[in-house]
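> Coordinates for the following, if possible.
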Amino acid sequence: MTILIAVLAILFIVLTFMVVSKTQSILKGLSKSDVEESEYLGAPDRYNSANGVGLFAFWLISIVGIVWSFIAYKKDFLPEASSIHGKETDYWFWVSMVVIMIGFFIVNTFLFLFSFLYRHNKNRKVTFYTHNNNLEIIWTTIPAIVMAGLVFSGLRVWTKITSEAPANAEQIDIMGKQFGWTVRYAGVDDNQFGKYNYKLMDDAGGNPMGVDFSDPNSFDDFANASEMHIPKGKPVLLKIRARDVLHSVFIPHMRVKMDAVPGMPTKFWFVADKSTEDMRAELGKPDFNYEIACTEICGRSHFGMKLLLVVDEPADYEKWKKSQKPLLTENPDLLSKVPDNLKAKAQKYTSTEPVAAEVAPEVVASSVLGNSSKVLK
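Reported below is the predicted structural model:
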């Protein structure tokens, strides 16, 4: 690296001296009042023909390089999308790429070809051509129609994936914070999310997502900060939010990307049609895993803000949900956040044992006396 920097520095110095020298010669030429046509600054010199040939040769070499790089690195492209809308997104992406590349090759071919064909020739006379209205209309109308077609086709796909999710969609609450993701699911008992409030967010108290435990629907909600599970073949609605700064939910294999904005909930719904096991078999990689990454630079540890994504078969997904413990079970101290009139309902989630029945006073007295006698002994 040091050698490369030194070489570039030397090259820069040499080119600087060449530019200064050329500038001085131009200034000297401009100071002469009797400059002949052959010495005119804009007159062609002995390098004119070589420049024309060199530019066209550069373009031919560039075409070879472009085609080679596409073929050589195609293996590193993302595999076929693992979601239904992702396949449609990919289709229109490649349509756009083909249209743009056709225009790119046509325009640049003529650009470099003209520099070669119309290089200076003292036996050829220049024709002054002002404009052509028909030509202006053609090269304005055609690109406008093509670009409008691409824009509206993309807008149609975008409108579809940002529309209201189907009624049977699996809803998942995902929140980004520096520097990780936390996921919350509606409990299996009521399948409804409890409310949340940013004022209730408390990492130390075991409530990083600000779940409002005055809402009975939150009692069976459960969360996970290490992985997110979704079912295969069923609509999934991501309810996205951020706790501190701007983040962005990105699932590359699903072609899912949506910003997580503080104070402004966003959403994205999709249908995954390849489970994690399906992708492992398709790619021949038994250790393959989907991931959720943050694609909005959010701070010093942005690079490590990832979350494991597991796509389960529907039956496995339901089994996994039933195996998860509610927030109240994971952290019984949260029971203090439950209003007194709802504590009886919430207590069944705070312990694995049933709530003790009311005990007769004489039994309590007997137990106390028994324990006291043991202590005296």
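
> From now on I want contacts and neighbour counts done on CA atoms only, so please keep to that.
Fine.

> Residues touching stretch 59-75, excluding its own?
108-109, 112 (C-alpha atoms under 8 Å, 6 or more residues apart in numbering).

> Mind checking which of those residues are in strands?
Using DSSP state E, no member of the contacts of stretch 59-75 sits in strands.

> What is the nearest of the residues you listed to residue 260?
When the contacts of stretch 59-75 are compared for distance to residue 260 (C-alpha to C-alpha), residue 108 wins out at 40.2 Å.

> what's the burial count for that closest one?
13 (other C-alpha atoms under 10 Å).

> for residue 194, same thing?
Count around residue 194 with other C-alpha under 10 Å applied: 20.

> and what of the one 4 residues further on?
A count of neighbours around residue 198, defined by other C-alpha under 10 Å, yields 13.

> Here is the second sequence; please produce its structure so I can put it next to the first one:
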Amino acid sequence: MTTTGLFLLAILALGFLITFQIAKASEYVSVLKGEKKSFEQNNRINGFLMVVFLVLGLVGVYFCNEALYPKTLMVHPSASDHGENIDTMLKITLLITGIVFFITQILLFWFAYKYQYNDKRRAFYYPHNNKLEVLWTTVPAITLCLLVGFGLYYWFKITGEAPENSMRIEITGRQFNWIYRYPGKDNTFGKKYFRMIDDENGNMLGMLWKDSTMKTPNGVQSLKADPTGYDDIIETTAMYLVKDKPVKLIINSRDVIHDVGLPHFRMKMDAVPGTPTTMWFTPKYTTEEMKKITNNPNFEYEISCDQMCGNSHYSMKGLIKVVTEQEYKFWLAQQKPSYKPAEAAPAASPAPVADTAKTAAAGTPNTVLAAK
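Below is the predicted model:
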């Protein structure tokens, strides 16, 4: 065990010993003063401490909010149109639950102080009231149904059909990075098959770039090449998006369940092996504009994996570059399709030395000597 572990263990043991000694001392005091008098004194102390805890708790909530709120994403605007709706829904939820929290906690601690034990006070039992039961059951139920309803409405918008002019980008998770695929000039993604994945030869997604035959549990399977995939662009460095242009993400996984987390866009979606998922949004600010908004010259849009996916889950981070239409076209013009056709057949090799010698033997003696 490390020194830190021993130190923490010693602190816990000391705390337990102190608590035990205080309990024993309290017991001895009760015996000396009398049970009733000690009970009344402890009751007053506990009632006073309830008020103290209430005040300190509210002060702590205030200072925690002041210290931690600037470090949250809520300080800066959402970078997508759907994200604005998510922010609004989150603020409404926090407002409603915050009001309920403060009212219930203040009443809880204040009642514990105000209605502490007193010989002159008689307990009043109020076991049942139909109107109150209906009130505190239906009001929270209706409120929660409204919040869930708005959540489902925005969820169906995010996962529904994207506009016809949307960009389409496929993002695939693998332990422990992201693979991005863009359709080529034909604007069509080529077919792929997971058994064709071959990282060593650059086929990270199992693209059907050539005719293949493979053995499967059900027998021999023949796969035909799909020419629509010849112009697809596959990248692993960053995903490029265009400001004010809708983008539909087609999300896959090569191995385990991942999760495409887009914190600055307020969106996320699971990446499930064998089950493609989708979502779409419209970026509002370029990366350069967001650097000015956040006052951070090193700002970058990030893709996080929001699902525990293995030992190096913490390092599964991707980058997004939001650029203008012109910048995107310039970047796209520099990209080359990932498909690399077979090299041309090599040139004919020179004639063997033995044939040259035979040819030379048919010549003059000098030629024969030169050949030798």
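
> Quick check: TM-score for this pair?
TM-score for the superposed chains, counting by TM-score structural alignment, normalised by the length of the second structure: 0.81, backed by 330 aligned residues with a C-alpha RMSD of 3.0 Å.

> for residue 347 of the second structure, helix, strand, or coil?
coil (DSSP: H, G, I helix; E, B strand; the rest coil).

> Could you find the counterpart of residue 297 of the second structure in the first structure?
Mapped onto the first structure by TM-score structural alignment, residue 297 of the second structure lines up with residue 286.

> now that match: how far from residue 279 of the first structure?
Distance, residue 286 of the first structure to residue 279 of the first structure, using C-alpha to C-alpha, to the nearest Å: 9 Å.

> higher neighbour count, these two?
residue 279 (20 against 12).

> That one falls within a helix, correct?
Yes. The assignment for residue 279 of the first structure is a helix, going by three-state DSSP.

> Which residue, other than its chain neighbours, is closest to it?
residue 288 (7.4 Å; C-alpha to C-alpha, 6 or more residues apart in numbering).

> just how off-centre is stretch 275-291 of the second structure within its chain?
14 Å (C-alpha atoms, centre = their mean, to the nearest Å).

> Name the next helix or strand downstream of the helix or strand that residue 89 of the second structure is a member of, please.
Element membership for residue 89 of the second structure, per DSSP states H and E: helix 81-114. Per DSSP H and E, the first helix or strand lying C-terminal to helix 81-114 of the second structure is helix 130-159.

> buried residues in that following helix?
Using 16 or more other C-alpha atoms under 10 Å as the test for burial, helix 130-159 of the second structure gives 147, 151, 154, 158-159.

> Just give me the match in the second structure for residue 183 of the first structure.
Using TM-score structural alignment, residue 183 of the first structure pairs with residue 180 in the second structure.

> before we move on, the earlier item: ok, now which ones touch the match of residue 297 of the second structure?
residue 280.

> SS state for it?
Applying three-state DSSP to residue 286 of the first structure yields a three-state assignment of coil.

> one step back: which one of the contacts of stretch 59-75 of the first structure sits closest to residue 252 of the first structure?
Looking across those and measuring by C-alpha to C-alpha, the closest to residue 252 of the first structure is residue 108, at 32.6 Å.

> Now the corresponding residue of the second structure for that closest one. Nearest residue, chain neighbours left out?
Matched to the second structure by TM-score structural alignment, residue 108 of the first structure sits across from residue 105. Leaving aside its sequence neighbours, residue 105 of the second structure sits nearest to residue 54 (C-alpha to C-alpha, 6+ apart; 7.9 Å).

> Going by residue numbers, what spans are helices in the stretch 151-300 of the second structure?
When assigned using DSSP state H, counting those that start in this stretch, the helices of the stretch 151-300 of the second structure occupy the ranges 287-294.

> ok, how many other residues are close to residue 201 of the first structure?
Residue 201 of the first structure has 17 nearby residues by other C-alpha under 10 Å.

> isn't it right up against residue 210?
Yes. Judged on C-alpha atoms under 8 Å, residue 201 of the first structure makes contact with residue 210 at a distance of 3.8 Å.

> Which stretch of the second structure lines up against stretch 301-321 of the first structure?
Going by TM-score structural alignment: stretch 301-321 of the first structure matches residues 312-332.

> Residue most distant from the centroid, the second structure?
Distance from the centre of the second structure peaks at residue 365, with 83.5 Å (C-alpha atoms, centre = their mean).

> So it versus residue 357 of the second structure, what's the distance?
12 Å.

> give the contact list for residue 280 of the second structure.
158-160, 162, 246-249.

> Which position in the first structure pairs with it?
Per TM-score structural alignment, residue 280 of the second structure is aligned with residue 269.

> Over to residue 261 of the second structure?
Residue 261 of the second structure maps onto residue 250 in the first structure, by TM-score structural alignment.

> residues contacting that match?
Counting by C-alpha under 8 Å, 6+ apart, residue 250 of the first structure has contacts 256-258, 292-295.

> who's in contact with residue 100 of the first structure?
Residue 100 of the first structure neighbours (C-alpha under 8 Å, 6+ apart): none.

> wait, residue 356 of the second structure
Residue 356 of the second structure makes contact with residue 371, according to C-alpha under 8 Å, 6+ apart.

> Nearest spatial neighbour of residue 269 of the first structure, chain-adjacent residues omitted?
Spatial nearest neighbour of residue 269 of the first structure, excluding adjacent residues (C-alpha to C-alpha, 6+ apart): residue 237 at 4.2 Å.
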